[in-house]
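Colleague: predicted model and sequence follow; I will ask about them next.
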Amino acid sequence: MQPLQKIKAVLMAGGFGTRIQPLTNSIPKPMLPVVNIPMMEHIVNKLKRSGIEEIVILLFFKPEVIQEHFGDGSDWGVQIAYALPDEDYGTAGAVGFAREHLDTTFMIVSGDLVTDFDFAEIIDFHRRKASKLTIALTPVEDPLQFGVVITDETGRIERFLEKPGWGEVFSDTINTGIYIIEPEIVEYIPTKGAYDFSKDLFPKLMQEGIDLWGCTIEGYWRDVGNPQSYRDVHKDIFSGKVLYDLPGTCARKDGLVLCLDDSVKLPPSVTCKGMVIIGKDTIIAEGVTLEDCVIGEGCVVGEETHLKASVLWDRVKVGEKSYLNDSIVCNDTTIGSECTIAYGAVIAEFCEIEEKVKVIKDVTIWPHKHVEKRAVVSSNIVWGESYKNTLFHKGKVVGTANVELTGEMAVKIAEAFGSILQEGSTVFVSRDYHPSSRMIKRFLLG
C-alpha cells in the first residue's frame, strides 16, 4: 500500500466570499478566524495529522494574504506550493490549472470548510475500492441547498442531483466537496475555460464508464458561506458539537472551558461561563462577564462589560458597561462605553462606535464607519463615512440623500408630521431639480 504521506492535498482558496461580506472586505474567506485561527490553518493542521505533507493552494482573491501567512508551509511541517490562475476557471478548471503539481493521488478540500471528518478514513476507502475518484459524502437534515448523491450498497455512485426541491429528494446524503482523485483523471479537465466538478467532470467520467465512489462519513461538516453560518460554527464549537483545535492553554472545570494565551491575566472579578477563548496581549478589566465568546489578540474590554456568544477579532476595544450579544466585531474597531450591540449584528473593521450607541438586531455596519454617540442604528450602514445620532439640526432635517435621508426615512418623517396636523390641513411641498429631491418629495407625498 502506498504510504499516506505520498498523497498530496489541493486546497481551494480562490473564492471571493461575496455572501459573507463585509467579513471578507480585506481578507479572503479561508483566512477568516475561527476560534482565533484561520479556517484554512485548521485544515492544514488536519491534513498534516492525516499524513499529508505536500499541499497545493489554489489562489485567486487577495492571494498575498494567504501566501504571507503560510509561506512555504514549514511552520506547519508541510510543503506548500501555490497556483494562481489568470482567470476564474471553475472548481475543476482551477485544479487543472495546477496539473504540473499533481503527479500522484491527491485530496481536494475547500479552505473555507469547518469539519472534524477523519481524512484517513476517506483515504483508506479510496484505496480499498481502487477508486479513480472518491467523493466524501455525509447525511444532513436539510439536503435542499446541497448536491445530493445516491450510491449502491457498495458505495458506487449511481446518480447526482444538484440542489433538489423536496419533490426531487431521493437521499439525504450530500456531496461535501472533499474528493480524492488519481492523477490520470486530470487529463479529462480542459486546459482552458471554466470547468466544474459536479456539472462537467463527474457527468463526463460517468459517460466514459469510469466508476465514481462515495465514502459516507459521519462527523461535523459546515460550509461557512455567510455571517450567520460563521456565527453558527462558533456556537457549535462552544456547545461541543464539533471536535476542533482550540488555541492557548485550556482549562476545563464544571462546564467551563477557558483557553487563554500565556500573556493574558484575568482579574478575580471577571466571570466566565461556557467556553471563553482569549488571544495574545488582550486586557480584560474588572467586573467583566464573558459567556461563550472568542476574543482575539491585542483587544481591550472595559470594566463591567458583558460579552455573550460574540466573536471579537484582533485589536478590538470595547468600553465599560457595554453589552454585546451574538455579535461579530472585526479588526481594529472601537466600541465606546455603555453601548448595546444586539443579536446578529456585524461591525466590520476600522469602525468607531461612540458611547451609548444602540445597534439593533441583525444590523451590519460596513468598514471605516463612524457612529456618533447616543445614535440608534436600526438599518445597515453601507455608504458614507458617518452615522449621526439625529437628522434634526436648527429646525431642519439634514442628511445625505440615500444614506441618512432614504425613502423609508422620508415616509417616517411624513407620518410623524401628519400626526400633529389637524384634519383638513393644507401642506405645500416643493423641491429643486435634483433627482434625489424628486425621490424624497414622492416618498413624503406617498
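Modeller: Here it is on my side, so go on.
Colleague: for the rest of this, base every contact and every neighbour count on C-alpha atoms.
Modeller: Will do.
Colleague: next one: stretch 91-106 to chain centre, how far?
Modeller: Put simply, stretch 91-106 sits 26 Å off its chain's centre (Cα atoms, centre = their mean, to the nearest Å).
Colleague: in that stretch, what's buried?
Modeller: Buried residues in stretch 91-106, defined by neighbour count with 16 or more other Cα atoms under 10 Å: 91-99, 101-102, 105-106.
Colleague: what's the closest of those to residue 369?
Modeller: Within those, distances to residue 369 taken as Cα to Cα reach their minimum at residue 91, with 35.4 Å.
Colleague: list just the nearest of the buried residues of stretch 91-106 to residue 304.
Modeller: Residue 304 lies nearest to residue 91 out of these, by Cα to Cα, at 48.4 Å.
Colleague: could you tell me whether the closest one really is in a helix?
Modeller: Yes. Secondary structure assignment (DSSP: H, G, I helix; E, B strand; the rest coil) places residue 91 inside a helix.
Colleague: so how far is residue 198 from it?
Modeller: Taken as Cα to Cα, to the nearest Å, the spacing of residue 91 relative to residue 198 amounts to 9 Å.
Colleague: check residue 99 too.
Modeller: Applying Cα to Cα, one obtains 19 Å for the distance of residue 99 from residue 198.
Colleague: swap in residue 59?
Modeller: Applying Cα to Cα, one obtains 20 Å for the distance of residue 59 from residue 198.
Colleague: for the buried residues of stretch 91-106, which one is nearest residue 166?
Modeller: Taking Cα to Cα as the measure, residue 166 sits nearest to residue 91 out of these, at 26.6 Å.
Colleague: which residue is the nearest non-sequential neighbour of that closest one?
Modeller: On the basis of Cα to Cα, 6 or more residues apart in numbering, the spatially nearest residue to residue 91 that is not a chain neighbour turns out to be residue 196, at 5.1 Å.
Colleague: try it against this one:
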Amino acid sequence: MYTAVILAAGKGTKIWPYNSFRPKCLLPIVNIPLVKHQVDRLKQCGATRIIIAAPTEHPQIARLFAGDRNVEVIPTKDSRGTADTLVRVFPENCHEPVWVLYGDCWVDTADLRRLKGLASPGALITPHRETSRNYIGCTQMDGKLTAILGHSRDKTTHHFLAFTLLPQHLSYFADAPPRFPKVDVGMMVPEETFLEAGLLGLMDAGIPIKAIETKGFALDIDKPWHLLEVNTQLALQQCSELRDNQLLEGASIDPSSKIHGKVRLGKGSSIGRNVIVEGNIWVGDNTQIDAGAFIRGNVVFGDHCEIGYGCYIESGSVVGDRCKVLHGAELSGLLFPNVYLYHYMEIAGVVGENTDLGAGTVCGSLRFDDAGTIQRIKGRAETLQDTGLANACYIGDQCRTGVNAVLLPGVKMGSSSVLGPGVVLYDDLESNKMLLLKQDLVKKDWNPDKYGW
C-alpha cells in the first residue's frame, strides 16, 4: 500500500483576491480543482490511500471527494504550520515510506513517480522562478540536499514541492522549532512550524536526504500571477496533445466555420455559423460557440458556455463553466465559473467566479514605458520578470464593474467589490468596497438662440 499526504490547510493569504471563498487547493486549473489533479496523479503513481489535511472553514474539499474510498479528508483546526499539520494527519501504524505533497503546487505525474520506491528520505525540488527571498530554499550536490535556508539573500537555488518521508523520522517534525532556525542575519521570522525545519533536524542528525530535481513543468502556486501562468501553460499543453477531431455525442460543427486545427467537442456542444478557430480547442459539454466568434490559438472551454457575436479569445485562455463571452468582448486569460463578458470590452488577466463586467470595461495590459507593474503582496513590492503576468489585471470573485470602467495594468480588485461607471482604477482595491467617480457638473441654458435664430 502506498500512502500519500496532501498538505492543504494553509490560509493562502498571498493569493488574494482568490482566497476569499475557497482554499488554494480548490483553485481551478483548466477547469478542474488543483487538489483533484493532485489526487488523480497520485493514484496514477500507485497511491492507494490519500490523506488531505484541510482547513476547517472549507468543507468543499470533503464534498469534492465524497464517496471516494481512497481519499480521507482531515480538518486541521488551529495548525501551527506545515510541520504541525503533517504530524497531526500522518497515518498511524504505517511502516512504509509516505509521499507528502504541498497542496498548492503543480507537479507532473512523471516527476511524482520519481519519488516512488525511495527507501530513505527524499525531496522533489524545482529551480527558483523568482528571487530566493520568496522561498524556503535549498542547495544540492550529487543528488543530496546540502543546505536549507529560509528566504535567503540569493544563497539557495531550489525550493520544495513534495517529499518521501519515513515513519521513524516523524519525531523530527514533531520537534520542529516554533520559528524557522536557518535564516540570514537580520531576517524576521514568523511564529510557525515549517516542514523544512524537520528536514533540517534530519540533516543535523546525519541522515541524508535525496534531492530529485523536476524535469517537467512545476510551479508553486502562491500568488495571483502563478494562477494565470499555470492555467496558460496547461491550456496550451492540453490542446497541443489533440491529434484528431473528437466529437462526443450530439456535438456538431457548422460547415460555414473555418477551423485551422483540431477540435475536441463535449456532449451537446457545437461550433456554429462563421466561427474562426486558428489552433486547437478543448470544449466541455453543452457549450455553444457561434455567430462569428474568433478563437486565436489553443483555448480550453468549460461546460454550458455561450461564446459568440464577434468575440475574440486569445491563445492560452481558459473559460470556466457557465461563462458568456459575447458582443465584441476580447479575452486573454482565465475566467472562473459564471463570468459574463459582453459589449465591447477588453479583459486581460484573471476574473473570479460570479463576476459581471459592465459594457466597455477595459483592462490595460501595456504601459507607456513598456515595463512591468511592480506588484504588491501583503504590502511587499515584487518585481516580475514576465511583463505579461506583471501587467495582467486580477479581479476577484463576485465583482461588478460599471460602464466604461478602466483597470490600469497590474491592478488587483478584491472580491465582492464594485467599480463604478467611468472609474479608472490605479491601485489595488480592497475586498468589499465600492469605488465611485466623483465629478463636477456645469449646467447651462441652451436653445436655438445660441445659433443666431
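Modeller: Cool, got the structure. Fair warning: this is a prediction, and the values are worked out from it, not measured in the lab.
Colleague: tell me the residue in structure 2 aligned with the residue nearest to residue 91 of structure 1.
Modeller: Structural correspondence for residue 196 of structure 1 with respect to structure 2 (TM-score structural alignment): residue 194.
Colleague: so what does residue 231 of structure 2 match up with in structure 1?
Modeller: The equivalent of residue 231 of structure 2 in structure 1 is residue 234 (alignment by TM-score structural alignment).
Colleague: what does residue 75 of structure 2 give?
Modeller: Going residue by residue (TM-score structural alignment), residue 75 of structure 2 aligns to residue 84.
Colleague: residues in contact with the longest helix seen in structure 2: which ones?
Modeller: With DSSP state H applied, the helix covering the greatest number of residues in structure 2 is identified as helix 224-240. Contacts of helix 224-240 of structure 2 from elsewhere in the structure, counted by Cα atoms under 8 Å, 6 or more residues apart in numbering, are 14-18, 29-30, 106, 219-221, 280-282, 298-300, 315-318, 333-334, 349-350, 389-390, 392, 394.
Colleague: kindly recompute the last result at 6 Å.
Modeller: Outside helix 224-240 of structure 2, the residues within contact range by Cα atoms under 6 Å, 6 or more residues apart in numbering are 15, 29, 30, 280, 281, 298, 300, 316, 389.
Colleague: continuing past it, what's the next helix or strand?
Modeller: Downstream of helix 224-240 of structure 2, the next assigned helix or strand under DSSP states H and E is strand 246-247.
Colleague: so what does residue 373 of structure 1 match up with in structure 2?
Modeller: Across the two structures, residue 373 of structure 1 finds its equivalent in residue 421 of structure 2, going by TM-score structural alignment.
Colleague: isn't its match right up against residue 405?
Modeller: Yes. In terms of Cα atoms under 6 Å, residue 421 of structure 2 counts as a neighbour of residue 405; the distance is 5.4 Å.
Colleague: higher neighbour count, those two?
Modeller: residue 405 (24 against 19; other Cα atoms under 10 Å).
Colleague: kindly provide the distance from the more buried one to residue 351 of structure 2.
Modeller: Applying Cα to Cα, the value for residue 405 of structure 2 to residue 351 of structure 2 is 15 Å.
Colleague: and the helices in structure 1, which stretches?
Modeller: 39-49, 63-70, 90-97, 119-128, 202-207, 227-239, 407-418, 435-445.
Colleague: if we can go back for a sec, OK, contacts around the match of residue 75 of structure 2?
Modeller: Contacts were defined as Cα under 6 Å, 6+ apart; by that measure residue 84 of structure 1 touches 59, 60.
Colleague: who's in contact with the residue nearest to residue 91 of structure 1?
Modeller: With contact set as Cα under 6 Å, 6+ apart, residue 196 of structure 1 has these partners: 90, 91, 92.
Colleague: map residue 118 of structure 1 onto structure 2.
Modeller: Under the pairing rule here (TM-score structural alignment), the equivalent of residue 118 of structure 1 within structure 2 is residue 110.
Colleague: what is the neighbour count of the nearest residue to that match once chain neighbours are set aside?
Modeller: By the measure of Cα to Cα, 6+ apart, the closest residue to residue 110 of structure 2 outside its immediate chain neighbours is residue 216, 7.6 Å from it. The burial metric for residue 216 of structure 2, expressed as a neighbour count using other Cα under 10 Å, is 12.
Colleague: what's the match for residue 216 of structure 2 in structure 1?
Modeller: The equivalent of residue 216 of structure 2 in structure 1 is residue 219 (alignment by TM-score structural alignment).
Colleague: who's in contact with residue 11 of structure 1?
Modeller: Counting by Cα under 6 Å, 6+ apart, residue 11 of structure 1 makes contact with 57, 109, 110, 111.
Colleague: of those, which is the nearest to residue 315 of structure 1?
Modeller: Using Cα to Cα, those come closest to residue 315 of structure 1 at residue 111, 24.7 Å.
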